[in-house]
Each structure stands twice: as C-alpha cells, then as structure tokens.
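A.B. asks: Task: produce atomic coordinates for the following.
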Amino acid sequence: MSVRFTLAERQLKLLKHGLQSLQKIGNELLLEALPTRVVLRTINSSLSAYLSVTYSASFFDSYDVLDCTVVQAGLLIKHVLSVFRTQRVNNILFDLDTALCKATITLHCENGLVKSYRLPTMDSEILQATVDKQQFAVRLTAETPAIARLLSSFHAGLEEVTILALPEGSHRPVHVNSFIDPQKGHVDKSLYTSVQVEPIETFLTYVNSADEATDVTFNMKDFKAILSLCENLGTHIKLCFDSPGNPLVAEPHFPNVNGQDVDYEAELILSTLLESHAGAAAEEVAMDAGDRPAGIAAGSNLRTPGGIGADSPTGDAKVR
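C.D. replies: The predicted structure is shown next:
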C-alpha cells in the first residue's frame, strides 16, 4: 500500500506553508491519502487544538494511491520540513510505502543535483475532529491582516483571549479582551486590554443569531497557526463559535473563486474554556434587558482549554 505524488513551484510553496502551520500545533504529522485527496493532520499534546490541511488530487502534478483505497501513516513534521531547506528546487517526488514503513522524498534541484531523503513512518491512529459549525450562533469573515492588526493590540506574552459577541443592536457588539488565569498569574498586576469592534468597519461579514451575549476564551498561540497560514495563502479568514465550552473553528475563506473548486483547504478546531468570561459588558446588556446579570460565580473553577475528544468539555468536538 503506497501513495506517490509529484509537485513543483506553486504547489511546493503551498505545501510548505501548510506544514509550517501544522508544526505550530503538534510534532507528529498524520497523513491520510485517499484517491481524491491527501489530508495532513496534527493535534497538540494537551488535545486542545486540532489542525487539518487538505490537498485535492488536482493540486499535484501527478497523484496515485496504489494497491488500496486509503494510505495512513505518521511522520515527524520536523523531518518532513527539513527537506524544504534546499533552495531552488524544480520538483519533488514523494513516495510513501506503508509495507516498508518509510517515505522517500526526492528533490530535483535547478543546479542538476538530485537529493533523496528517507523518513521512517510510525503507526498512528488517524484522528478526525467533527464539528457542526453551521449550528454556531456567531459566524464572521474578515481580511486576515485586519484580524492580525486586532490581535497586535495585545502583548506578546498573553496566552488566551476572550471574544465576546453581544446581541444584534448593541453598540460595538464585538469585544476582544485579555484573559488572565488567576491560577497562573496576578490579575491585579497584569496588563489587561479590551478592544471593542464595530463589525461593519472591521469584518467583511458578521452574523450573530444568539439572543444573549456569548463568549469564548481560547489559546492565542494556537489560533495564530491558522492566521499565519491564511496570510501565506493570501486568503481571508472565517471564524465560527457559539458558547463557552463549545469549540471555535477557524478556516481560510477564498475570495473571488466564483463558484470554482479550490484544490486546498484547512480547518483549525480550538477548545474553549467552560466558563463564561463575558464580564461587565454582558452584564450591562442583561441589565438593559431587565434580566439579572449572571456574572462569574464566586469561587468558579477556572480551567485551561479542555481536550478535543468524546469525553472533553468541548461537547460538539469529537475525535474518532
């Protein structure tokens, strides 16, 4: 059972960008080759971030899955990326044989050199995180540089941020706030930043079907993996989220495709904190509506983002 494909020029750059983003999430590359596509996946050690990058068969110059309908194997991402250190490559041949437990990558360079790399494969369980993002209340699309500028307002050492979406009709209904875990640092002595956003000025599209304020708190470092991928691909970015404990989904959004199929796609699924951290803004909305402000209960147990799995606090995110 094996898969073999070749690629050059534009495809090489796009594959490298995908691998670099995957490395920002995990160390192990899970490869699944089907007759119509190749899916590259990784998950971080805490099971709180899952990234998949898919390349259709038409993406490659040539593509064949031999002697089977699916090929699955694990590779170390650092081994695969080491191949791309060579400059001025005309084309690459990738040949993975599960029977021999190895992958061979052959580079044909502009200077006439032919370089071959043999990478050991590992037996790995192929994970698939499934989320029904169409059911999420909040969906937005934005130019990637706009989101990058928004996040640049927060200091580099910040681990997590909270996105708060207020009901329609609210003034500046999207807030992005620092989240400081009291178990990790002194809240009173930490820099706190809050950015209020008017969707029509910052986003390309914005939909919030929730009747009340909702928020999600997630890891900033993991989110930047998909942000950098969208920047390198030159695409917009799309976010979908719902409520605390449900995952946040981020993916590239391809502008001006005019209904044409794209030959690559990606999806990042992030766990979020179980507790709401909407803060004073949500309380004000609740008070305006005549409701009792929920706030954060005294002694709430704040937890880091949970794992992505059937028993995880993310609920809708399942790995199988």
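
A.B. asks: C-alpha from now on. contacts and neighbour counts both.
C.D. replies: OK.

A.B. asks: So which residues of the stretch 201-320 of the chain form helices?
C.D. replies: Along the stretch 201-320 of the chain, counting by DSSP state H, counting those that start in this stretch, helices occupy 220-233, 280-288.

A.B. asks: Nearest residue to the spatially most central residue of the chain in space, please, no chain neighbours.
C.D. replies: Centrality entry for the chain: nearest residue to the mean C-alpha point is residue 268, 2.2 Å, by CA atoms, centre = their mean. Among residues not flanking residue 268 along the chain, residue 51 sits closest, at 4.5 Å (CA to CA, 6 or more residues apart in numbering).

A.B. asks: does that neighbour belong to a helix or a strand, and which?
C.D. replies: Element membership for residue 51, per DSSP states H and E: strand 49-56.

A.B. asks: Give me the next element, helix or strand, following that strand.
C.D. replies: strand 62-66.

A.B. asks: any residues touching that next one, and which ones?
C.D. replies: 1, 2, 3, 4, 5, 6, 7, 33, 34, 35, 57, 71 (CA atoms under 8 Å, 6 or more residues apart in numbering).

A.B. asks: and the following helix or strand past that strand, what does it pack onto?
C.D. replies: Under the assignment DSSP H and E, the closest C-terminal helix or strand after strand 62-66 is strand 71-76. Applying 3 or more CA pairs under 8 Å, 6 or more residues apart in numbering; DSSP states H and E, we find strand 71-76 packed against strand 28-34.

A.B. asks: what angle separates the strand it packs on from strand 49-56?
C.D. replies: With axes from the mean of the first three to the mean of the last three CA atoms, to 10 degrees defining the directions, strand 28-34 sits at 30 degrees from strand 49-56.

A.B. asks: if you skip the residues just before and after it, what's nearest to residue 148?
C.D. replies: residue 227 (7.5 Å).

A.B. asks: give me the number of residues near the one you found?
C.D. replies: Other residues lying near residue 227 total 24 when counted by other CA atoms under 10 Å.

A.B. asks: Following up with a second sequence; could you model it the same way so I can compare the two?
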Amino acid sequence: MKCLVAGGNVKVLGKAVHSLSRIGDELYLEPLEDGLSLRTVNSSRSAYACFLFSPLFFQLYQAATPGQDPPRCKILMKSFLSIFRSLVMLEKTVEKCCISINERSGHLVVQLHCKYGVRKTHNLSFQDCESLQAVFDPASCPHVLRAPAKVLGEAVLPFPLALAEVTLGIGRGRRVILRSYQDEDADSTVKAMVTEMSIGEEDFQQLQAQEGVAITFCLKEFRGLLSFAEPANLSLSIHFDTPGRPAIFAISDSLLDGHFVLATLLDPPPNSQDLLSLEVPRPVPQLQAHSTPHLDDFASDDIDSYMIAMETTVGSESSRTLPSVSLSPGLQPSCHSEEEDEAELSTVPGTPPPKKFRSLFFGSILGPEHSPLHPSPVLAEDSEGEG
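C.D. replies: From the prediction side, this is the model:
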C-alpha cells in the first residue's frame, strides 16, 4: 500500500486523526479499492467512527501490490496522532505526506515532505489485524436532522468542556433543543446550572422528526466530528431512532465520507413540554440484561440486529472480502481554537461512556455475504471478560 497526500489535504487528514482520537486508543488503517479507510472504536464498544478517503483525495493511491491482497494494520492512536499533533505546522511547513506499509519490516511508514527539502520519516510498528466494521443503515432511522456544521457548532459552544452528555430533542414549534444532561447521581453543585440552546427549523436543511422525540449521547465525540466538519463547511446529518438505539452522525463530500455511531441513553423520550422546560427530567435508566447466568451492564436485544462490530479472520480467503457498507451516498466544531483542541486531546483519548449506555458492538465472525441492509444475528455473545 502506498498513498501520497499533497497540499491542504495533509491538514484535512490530520484533522480526521484528531477527531478519531477522541474515541479510540487504536487506529485501524485499511486500504480499499474505493479509498483509504481509517476506523476506531472505544474500549466499551459504545462508539464507532470511520473516515473513508476517496482515491481522488490522494495525489497517488495504490491499495495493494499487484497480485497481493490489500494489507490491514492496527496501530496505537497515540503514535499516529503524534505525527499530526500540530495542525498549524502541517499547514505551514508540510507540502506532502507519503504513507506506505513495509510488510517485511512490519512498519507503517509516514514521511512528511517539508519546505526547504526537509523530510521527516516515522516508522510505526503495526499489527496484522482483523477488519473492524460496523453494520448500520441510516435509512432505517425514522428521524433525520441535517444542518451546516457551523450551526450545530455554535449551538454546543455554551456547554462546558467537562459536560459528559447532551440531550437533543424537538420542542414546540419544531425547534431543535440542545440541553445539558445531568445524572441524578451528579453532585448538587453540578446540578445547579442547566444550559439549553434552541435552534429554529429554518436553520436546518432537513428536519424529519416529530415534536417530543429526544436522545441523549456523549458530547465529546460529537464535538470531535464538529471540529472536522465546521472548518470544511460541511453539512452534518443526524439519523436517530428511539432512546437506547444508536445515533448515526454523518458527513459527506466528493473526496471523503465520515460516520460516527454513538450509543444513546436508555431513557424514555420526554414530551415537547419537557423539552421547553429548563427542569431536566431524571428518569432512572432501566437497563436490560443478557440472558446469561450473570447480569451484564448492557442490553443486546435490538442492538444485535442493528450494530455489529465485525472482525474477520486474517488468514482465510473469505476474510479478505470486506462487508459491503456504503459510506458515500447522501450522507461523518470544535467551537474553541486549535490550541484548546490540542490541549483537550492531551487527555485520555476517547471517553468511554458510563454503563447507563448500551454497548453498540458485539464481536462476531460474519461471512462476506452479509450487508448492512440485512444484518445477521450475533454468533457469539459478548461477555464481561471481553474488552
């Protein structure tokens, strides 16, 4: 595998890595025929993110050596992020970025071609890995919101960086409400202030949702996608169902597609009157358990048929056939400066949501015939001992 990124696209690639680092500690890099895929999943398997860069994004793109299967590799997110840590440096000094896989030495080679003939070469150790893939279908979600990322970025600006979750809902007059969610177990001093933002229907390019529907999800991961989409003037689509079902956040461009799939809090949806009130409802989450001899923190009934983390075997011939998940048609800010963004990234990347969220992913081995429109049941249940 070899690809060459030139000009401003180097910074775009760097910003994508920054967004992914908010979710997972490991980066799955996989060259495909339709582009280079960068994926990650958090440790609790309740958040998944993927960027797919089209071959047109690169000055040169070669997925695999002729006659060989495309390689797949897994590397530490922190190691890859360190190369693109300073976005200002990428923009001012880096002219080209060459990414290649040296299978003989077992290294992912990232070479930065800087001004004045300076070259910086990074050799990152990687592991041959299974293909990380999530099966999801945005078309199956009854509720869809679509707006410029700048609108949503300004809406989350007033929320403190330490806020864990935010509730998104439709209030009276079909206004979109964003409100800070406070856990009933939170400290009383934290509960003292609740922030609520209201956005008119006219600011949305598409608003397909009835009044009273609402979901609660992690804010940090959402901000990660906004930090990528807002500078690029992209529109962000939010596909969601009932509370407890995953929400899909998607962006699309002629050169790339991005998807963030996040767990939502298993709370009953508040009515429209609640959405217009600053009094935050605090229903006790009722989590179901696996039908196993021990209780599990996450339910898996409808999620099993909706979201599956698929890991295919590296050695077999069928494992090289990737599942068919369309990332291109019709669809993945930070509202603070890049310096603040980099400071936040210095903390532990990817905040695993608390156990009041359902786990989205369950490990399984699926054949290549499965598609996101016809998901199959999980073949092996998740257990408490699995990460």
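
A.B. asks: Switch the helices of the stretch 201-320 of structure 1 over to CSV; also include distance to residue 203 of structure 1.
C.D. replies: Formatted as CSV, those follow (distance: least, CA to CA, whole Å):
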stretch, distance to residue 203 of structure 1
helix 220-233, 15
helix 280-288, 21
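
A.B. asks: ranking those helices by burial, who's on top?
C.D. replies: Ranked by mean neighbour count, the helices of the stretch 201-320 of structure 1 are led by helix 220-233 with a mean of 20 (mean count of other CA atoms under 10 Å).

A.B. asks: Superpose on structure 2 and give me the mean offset of it.
C.D. replies: In this overlay with structure 2, the average offset of helix 220-233 of structure 1 from its partner residues is 1.0 Å by mean CA distance after the TM-score superposition for structure 1.

A.B. asks: which secondary structure elements does that helix contact?
C.D. replies: helix 10-23, helix 144-151, strand 160-165, strand 236-241, strand 248-253, strand 264-270.

A.B. asks: Let's see that with 10 Å instead.
C.D. replies: Contacts defined by 3 or more CA pairs under 10 Å, 6 or more residues apart in numbering; DSSP states H and E place helix 220-233 of structure 1 against helix 10-23, strand 49-56, helix 144-151, strand 160-165, strand 236-241, strand 248-253, strand 264-270.

A.B. asks: Could you dump those into a markdown table with distance to residue 194 of structure 1 added?
C.D. replies: Converted to a markdown table, these look like this (distance: least, CA to CA, whole Å):
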| stretch | distance to residue 194 of structure 1 |
| --- | --- |
| helix 10-23 | 27 |
| strand 49-56 | 24 |
| helix 144-151 | 10 |
| strand 160-165 | 9 |
| strand 236-241 | 19 |
| strand 248-253 | 20 |
| strand 264-270 | 21 |
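
A.B. asks: show me the contacts for residue 207 of structure 2.
C.D. replies: Contacts for residue 207 of structure 2 (CA atoms under 10 Å, 6 or more residues apart in numbering) come out as 143, 144, 145, 146, 147, 170, 174, 175, 176, 201, 237, 238.

A.B. asks: Under the alignment, what does it map to in structure 1?
C.D. replies: Per TM-score structural alignment, the equivalent position to residue 207 of structure 2 in structure 1 is residue 206.

A.B. asks: again, but for residue 153 of structure 2
C.D. replies: Using TM-score structural alignment, residue 153 of structure 2 sits opposite residue 148 in structure 1.

A.B. asks: Next: residue 115 of structure 2.
C.D. replies: Aligned partner of residue 115 of structure 2 by TM-score structural alignment: residue 110.

A.B. asks: just so I know, which of the helices and strands packed on helix 220-233 of structure 1 lies nearest residue 279 of structure 1?
C.D. replies: Residue 279 of structure 1 sits nearest to strand 160-165 of all these, at 9.0 Å, using CA to CA.

A.B. asks: Whichever helix or strand comes after the closest one maps to which residues in structure 2?
C.D. replies: Counting by DSSP H and E, the element after strand 160-165 of structure 1 in chain order, helix or strand, is strand 174-179. The aligned range for strand 174-179 of structure 1 in structure 2 is 176-181, by TM-score structural alignment.

A.B. asks: which parts of that stretch are buried?
C.D. replies: 176, 177, 178, 179, 180, 181 (16 or more other CA atoms under 10 Å).

A.B. asks: Closest one to residue 196 of structure 2 out of the residues you listed, please.
C.D. replies: residue 179 (4.2 Å).

A.B. asks: contacting residues around that closest one?
C.D. replies: Residue 179 of structure 2 touches 155-156, 159, 165-169, 194-198, 216, 275-278, 280, counting by CA under 10 Å, 6+ apart.

A.B. asks: Contact partners for the closest residue to it other than its chain neighbours?
C.D. replies: Distances taken as CA to CA, 6+ apart place residue 196 nearest to residue 179 of structure 2, at 4.2 Å, with adjacent residues excluded. Residues in contact with residue 196 of structure 2, defined by CA under 10 Å, 6+ apart, are 155-156, 158-159, 166-168, 177-181, 275-278, 280.

A.B. asks: what's the answer for residue 144 of structure 1, then?
C.D. replies: 150, 203, 226-232, 234-238, 252-253.

A.B. asks: rewinding a little: in contact with the residue nearest to residue 268 of structure 1, which residues?
C.D. replies: Residue 51 of structure 1 sits in contact with 18, 21-26, 40-44, 128-129, 222, 225-226, 249-251, 266-270, where contact means CA under 10 Å, 6+ apart.

A.B. asks: can you rerun that using 7 Å?
C.D. replies: 22, 41, 42, 43, 267, 268, 269 (CA atoms under 7 Å, 6 or more residues apart in numbering).

A.B. asks: That one -> structure 2?
C.D. replies: Using TM-score structural alignment, residue 51 of structure 1 lines up with residue 49 in structure 2.

A.B. asks: Same question for residue 61 of structure 1.
C.D. replies: Using TM-score structural alignment, residue 61 of structure 1 sits opposite residue 59 in structure 2.

A.B. asks: Tell me if I'm right that its match and residue 8 touch.
C.D. replies: No. With contact defined as CA atoms under 7 Å, residue 59 of structure 2 does not count as touching residue 8 (11.7 Å).
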